[in-house]
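Novice: need a 3D model of the sequence below.
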Amino acid sequence: MKGPALFLAQFVGKAAPFDSLDGLAGWAAGHGYVGVQIPTNDPALFDLAQAAQSKSYCEDIAARLDRHGLRVTELSTHLQGQLVAVHPAYDLLFDGFAPAALRGKPAERQVWAVEQLKLAARASRNLGLATHATFSGALAWPYVYPWPQRPQGLIEEAFSELGRRWTPILDAFDEAGVDLAYEIHPGEDLHDGISFERFLESVGEHRRATILYDPSHFLLQALDYLAFIDIYHERIRAFHVKDAELNPTGRSGVYGGYQGWVERPGRFRSPGDGHVDFAGIFSRLAQYDYQGWAVVEWECALKHPEQGAAEGAAFVRSHMIRRAERPFDDFAASGADSATNARLLGLTR
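Specialist: Prediction:
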């Protein structure tokens, strides 16, 4: 495992040092981070089109980060990925993720989003990255709770269409030699293990369809996030270190009663302030020899973002596990050979 790293999306702002990649890099390095995950929706921060076309641009980005002792962990197209599949109920809300010229034009917006993902594949290759982070978008999410009863075949058709939209994108990532890691997230059609399996089937078990593991979203669904690693570890390629807590009451539970984040029983917290068992997660990932980055995604209903970021690097570093190179009980090895083993079992050869 590599880290600690920081997802920059929540920290981009209009004032220094948060208004430029160099400023953010110096600030993140000053808190002890060695990697950054970069959002790609703002050309002033990172020009996705130029990165897809120009290796020299990518070399310049890498060199600027290297001066601060940083590396790019992954690029992120969470906002663009969301627009690959949008149910009409969300058209107006998600229009804000697209360029102004495409707002109110869902078909054109979707074409643009697909092209953004294909640019991200080439940009990731030019940066020498192994993984890219995104969202799947959603067609079936309004029907997640079956009331009224879902018509037969509705979910199957939604995932078939999702597969049709994403397969050419996954092929572009395969051509680039980059894994596409979907953050499994409520609001997306890929929001738990079963829905990810449905998606895998719809894209023919595509080898580039992988997972960005974020336990905060699983805790808030009351899903066993440690068992998730046991089941899907071969597909986990990225990791967001994000905490959450779930404190159901007699008045509200998982759904939250439309309350704001501070009042909700389920809310995101800074790493270490919530209920997520990070010791168990880091142990599971070490057990399965996870080779990717541990990236802090700061989202908290209470704590100031700069405090959360400042604490996050040390939190990750304290949980990272260096795998043992030999069994802990080697000091008591008997030195037995195969002949001795046979004798111990009462066998003759």
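Novice: use CA for all of it now, contacts and neighbours both
Specialist: Noted.
Novice: just want the most central residue of the chain.
Specialist: Leu212 (3.2 Å; C-alpha atoms, centre = their mean).
Novice: could you also give me the structure for this next sequence, so I can compare it with the first?
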Amino acid sequence: MKTIQGPGLFLAQFAGDLAPFDTLDHLAEWSAGLGFAALQIPSWDARLFDLALAAESQTYCDDLRGRLAAKGLQISELSTHLQGQLLAVHPAYDRQFDGFAAPAVRGDAAERSAWAAGQLKLAARASARLGLKAHATFSGALAWPYLYPWPQRPAGLIEEAFAELARRWRPVLDAFDEAGVDVCYELHPGEDLFDGLTFERFLDAVGQHPRANILYDPSHFLLQQLDYLAFIDIYHARIRAFHVKDAEFRPNGRQGVYGGYAPWLERAGRFRSLGDGQIAFGAIFSKLAQHDYPGWAVLEWECCLKHPVDGAREGAEFIKRHIIRVADRAFDDFADGQTPRAELRQLLGLEGDA
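Specialist: Sure, this is the predicted structure:
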């Protein structure tokens, strides 16, 4: 069995223009001071990371790793959540997502998608240079506007959407395979990959590609009312990254899973800081340990109530408490012994040797 690594911190929600959130070195010192052991780095944030340079320069990557190691930190994964999103965008969301893309490709869906594919391939090479084995991303979405079948979806619509999604992702997955890095899709509402069935559909469309894997985030499953513990039992072989994020779901007579367009603070389903929600993390860490999860436990903070600094400080301790140092021997080893076969048969009431 493997002991889960952690705690890690996803920097996307913390990076900003003011110290200590303005540079990777400042964030590293701050994170290490809170007790984090690794950072998940958003590859699109130039204040923290130069993706193009990392893809080409081993010197840059070695220097980066050395600076973090001096503070007692590693890199858990790089993230291309925004670039993955832009690989496949339904036209309904063009204007909203254009701001995530490089200025030169805004307003041109085909160019934007090609740019995103290039970014993802850079991330594959950068991850390899940094010695990483997993990568965090989104799948993008072509079918999401048709989630609820009213008006009734035309026959073949979802199949065509997933065929196209697979066509765009297949060369990217091949690039990650060449780099020896797993692509871990965060299964997330708003993406075409948002639950187990959509992940299975995608796996079929990409020919069960070995690099198509899962970033497990139970908060998104709780808000869908999906059994997030059974999910681990079903898909553990493909879980290669883990966001430790809490949530609560309190439906009432006015709203349920869909939230009634309420703001986050007033939704029945809300993200919360670790320990403030309803997710059974003790059971999650136990199942991941049981199934030999090989990666990091990374805090993603998106609480609608608590200050992020408090959420990070409390979250580091929360993850430390939940990581199970797995046993190196069975608890009943003391009773083990070598019993001759003849005695075994005698114990079973069987006479003589067979």
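Novice: hang on, the earlier thing: aligned counterpart of the residue nearest to the centre of structure 1 in structure 2, please.
Specialist: Counting by TM-score structural alignment, Leu212 of structure 1 lines up with Leu215 in structure 2.
Novice: next, the contact list for that match, please.
Specialist: Contacts were defined as C-alpha atoms under 8 Å, 6 or more residues apart in numbering; by that measure Leu215 of structure 2 touches 136, 184-187, 239-243.
Novice: so which bits of the longest helix anywhere in structure 1 are buried?
Specialist: Ranked by residue count and defined by DSSP state H, the top helix of structure 1 is helix 154-176. Across helix 154-176 of structure 1, burial judged by 16 or more other C-alpha atoms under 10 Å covers 155, 158-160, 162-163, 165-167, 169-174, 176.
Novice: so which bit of structure 2 is it matched to?
Specialist: Using TM-score structural alignment, the partner range for helix 154-176 of structure 1 is residues 157-179.
Novice: would the residue nearest to the centre of structure 1 count as being in a strand?
Specialist: Yes - counting by DSSP: H, G, I helix; E, B strand; the rest coil, Leu212 of structure 1 is found in a strand.
Novice: which residues of the stretch 1-150 of structure 2 fall in strands?
Specialist: 5-10, 38-42, 74-80, 134-137 (DSSP state E, counting those that start in this stretch).
Novice: distance to Arg201 of structure 2 and mean neighbour count added to those strands, as CSV?
Specialist: Formatted as CSV, these follow (distance: least, C-alpha to C-alpha, whole Å; neighbours: other C-alpha atoms under 10 Å):
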stretch, distance to Arg201 of structure 2, mean neighbour count
strand 5-10, 28, 25
strand 38-42, 27, 24
strand 74-80, 22, 25
strand 134-137, 18, 26
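Novice: check which helix or strand the residue in structure 1 that Thr339 of structure 2 lines up against maps to.
Specialist: Under the alignment (TM-score structural alignment), Thr339 of structure 2 pairs with Ala336 of structure 1. If you go by DSSP states H and E, Ala336 of structure 1 is not part of any helix or strand.
Novice: do the same with the one 5 residues further on
Specialist: Assigned by DSSP H and E, Asn341 of structure 1 belongs to helix 338-344.
Novice: and what of Arg270 of structure 2?
Specialist: strand 269-272.
Novice: which residue numbers in structure 1 go with the next helix-or-strand element following that strand?
Specialist: Per DSSP H and E, the first helix or strand lying C-terminal to strand 269-272 of structure 2 is helix 281-290. Under TM-score structural alignment, helix 281-290 of structure 2 corresponds to residues 278-287 of structure 1.
Novice: flag every buried residue along the matching stretch.
Specialist: Those would be 278, 281-286, for stretch 278-287 of structure 1 by 16+ other C-alpha under 10 Å.
Novice: and of those, the nearest to Glu311 of structure 1?
Specialist: Phe278 (14.8 Å; C-alpha to C-alpha).
Novice: and the gap between that closest one and Gly312 of structure 1?
Specialist: As defined by C-alpha to C-alpha, to the nearest Å, Phe278 of structure 1 lies at a distance of 13 Å from Gly312 of structure 1.
Novice: can you find the partner of Asp60 of structure 1 in structure 2?
Specialist: Checking TM-score structural alignment: Asp60 of structure 1 goes with Asp63.
Novice: related to what we said a few turns ago, could you list the residues in contact with the strand holding Arg270 of structure 2?
Specialist: By C-alpha under 8 Å, 6+ apart, the surrounding residues in contact with strand 269-272 of structure 2 are 219, 223, 245-251, 256-257, 259, 264, 277, 301-306.
Novice: buried ones only from these, please, as a PyMOL command.
Specialist: Selection of buried members from these for PyMOL, criterion 16+ other C-alpha under 10 Å:
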select buried, resi 219+223+245+246+247+248+249+256+259+277+301+302+303+304
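Novice: narrow the contacts of strand 269-272 of structure 2 to those in helices?
Specialist: 219, 223.
Novice: restricted to strands, list the contacts of strand 269-272 of structure 2.
Specialist: If you go by DSSP state E, the contacts of strand 269-272 of structure 2 have 246-249 in strands.
Novice: alignment lookup: Ala101 of structure 2 to structure 1.
Specialist: Using TM-score structural alignment as the criterion, Ala101 of structure 2 maps onto Ala98 of structure 1.
Novice: OK, contacts around that match?
Specialist: 80, 83, 109 are the contacts of Ala98 of structure 1 under C-alpha under 8 Å, 6+ apart.
Novice: and if you look at Leu223 of structure 1?
Specialist: No residues are in contact with Leu223 of structure 1 under the rule C-alpha under 8 Å, 6+ apart.
Novice: in structure 2, what residue corresponds to it?
Specialist: Under the alignment (TM-score structural alignment), Leu223 of structure 1 maps onto Leu226 of structure 2.
Novice: helix, strand or coil for its match?
Specialist: coil.
Novice: now swap in Arg240 of structure 2 and tell me
Specialist: Arg240 of structure 2 - assigned by three-state DSSP - is strand.
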